[in-house]
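Colleague: only the shape, not the letters, is given here:
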């Protein structure tokens, strides 16, 4: 066993696998945003500014809440979002390698809910810091949402 792998657990996922899994999940987020924005703006997305700033904020908040529900439910139930399934990686509890269960919701909350603050720039800055954290974290390459939930991302074996 190497020093950068939790005892008795599958190998840590590579940064490339994590990045590509997030790209897939971001595409899902964009689709959610388009669908929810269309619902909020009555299907007319040609000029959403006419609907007012409050509808834009409502649509953005609804998108990140929906993303939180997607991320939380899938991570709690199986440790994998669709992106992680595609890349054959999963989130695991740090102490025993098990599927995150309830802490999957904590992980999802720290990852997705700051996006609700996108209109005041805090959300995107936190999201960037959170996502990059695993590039320098030692020894388990955890992002901030992993640290909050005490999870790691490993190969799905």
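Modeller: Yep, it's here. Everything numeric here is computed off the predicted structure, so don't read it as measured data.
Colleague: alpha carbons only for contacts and neighbour counts from here, please
Modeller: Noted.
Colleague: now the strands for this structure?
Modeller: 89-93, 151-155 (DSSP state E).
Colleague: pick the most deeply packed of the ones you listed.
Modeller: Greatest average neighbour count among those goes to strand 89-93 (a mean of 27), per mean count of other CA atoms under 10 Å.
Colleague: which strands and helices sit next to that strand?
Modeller: Other helices and strands packing on strand 89-93, by 3 or more CA pairs under 8 Å, 6 or more residues apart in numbering; DSSP states H and E, are strand 151-155.
Colleague: between the strand it packs on and strand 89-93, how many degrees?
Modeller: Put simply, strand 151-155 runs at 140 degrees to strand 89-93, going by axes from the mean of the first three to the mean of the last three CA atoms, to 10 degrees.
Colleague: does anything pack onto strand 151-155? Which helices or strands?
Modeller: strand 89-93.
Colleague: one more structure, for comparison:
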């Protein structure tokens, strides 16, 4: 949220046009601003996930919740390899790259919602779509 709201907001406002309608000035981000914002926030999310999960399988939130991402059939200790993380991050954060367009952003948001809700009905491993693609599972410590 920090990346999207603060950094994305700064980038979008730097690339915006101002229009006055009925005496009210409205700032509208340009296509370039929306595209750069989507790319930068995706890279921030991906870097955060990559560097923390590759080291020990946990982000800060996962450490607090006492859970860890592991490769199916792999060890509970250690992190994930680059190929597995690339798949996982691509599906988890990839829809963020669609944020440059209102319609595509809505589709990406819908996919992201289904993705994170998927473990509620997935049995027996309760994997999200990004975990299925990467061949990972989240385990309690």
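Modeller: Arrived safely, thanks for sending. None of the values given here were measured: they were computed from a predicted structure.
Colleague: can you pull the TM-score for these?
Modeller: Taking TM-score structural alignment, normalised by the length of the second structure as the basis, the two superposed chains have a TM-score of 0.76; 125 aligned residues with a CA RMSD of 2.3 Å.
Colleague: before we move on, back to that, nearest to residue 114 of the first structure, of the strands of the first structure?
Modeller: strand 151-155 (18.9 Å; CA to CA).
Colleague: who are the contact partners of the residue positioned nearest the centre of the second structure?
Modeller: Centroid check for the second structure by CA atoms, centre = their mean gives residue 93 as the closest residue, at 2.9 Å. Taking CA atoms under 8 Å, 6 or more residues apart in numbering as the criterion, residue 93 of the second structure is in contact with 42, 45, 46.
Colleague: average offset of the helix ranked longest in the second structure relative to the first structure?
Modeller: Longest helix in the second structure, counting residues (DSSP state H): helix 31-56. Its aligned residues in the first structure lie a mean 1.7 Å from helix 31-56 of the second structure after superposition (mean CA distance after the TM-score superposition for the first structure).
Colleague: which residue numbers in the first structure go with that helix?
Modeller: Aligned by TM-score structural alignment, helix 31-56 of the second structure falls on residues 53-78 of the first structure.
Colleague: what residue of the second structure matches up with residue 96 of the first structure?
Modeller: In the second structure, residue 96 of the first structure lands on residue 74 (TM-score structural alignment).
Colleague: and that match, how far from residue 120 of the second structure?
Modeller: Distance of residue 74 of the second structure to residue 120 of the second structure, computed by CA to CA, to the nearest Å: 23 Å.
Colleague: may I see the buried residues of the longest helix of the second structure?
Modeller: Using 16 or more other CA atoms under 10 Å as the test for burial, helix 31-56 of the second structure gives 33-46, 49-50, 53-54, 56.
Colleague: this completes my enquiry, with thanks.
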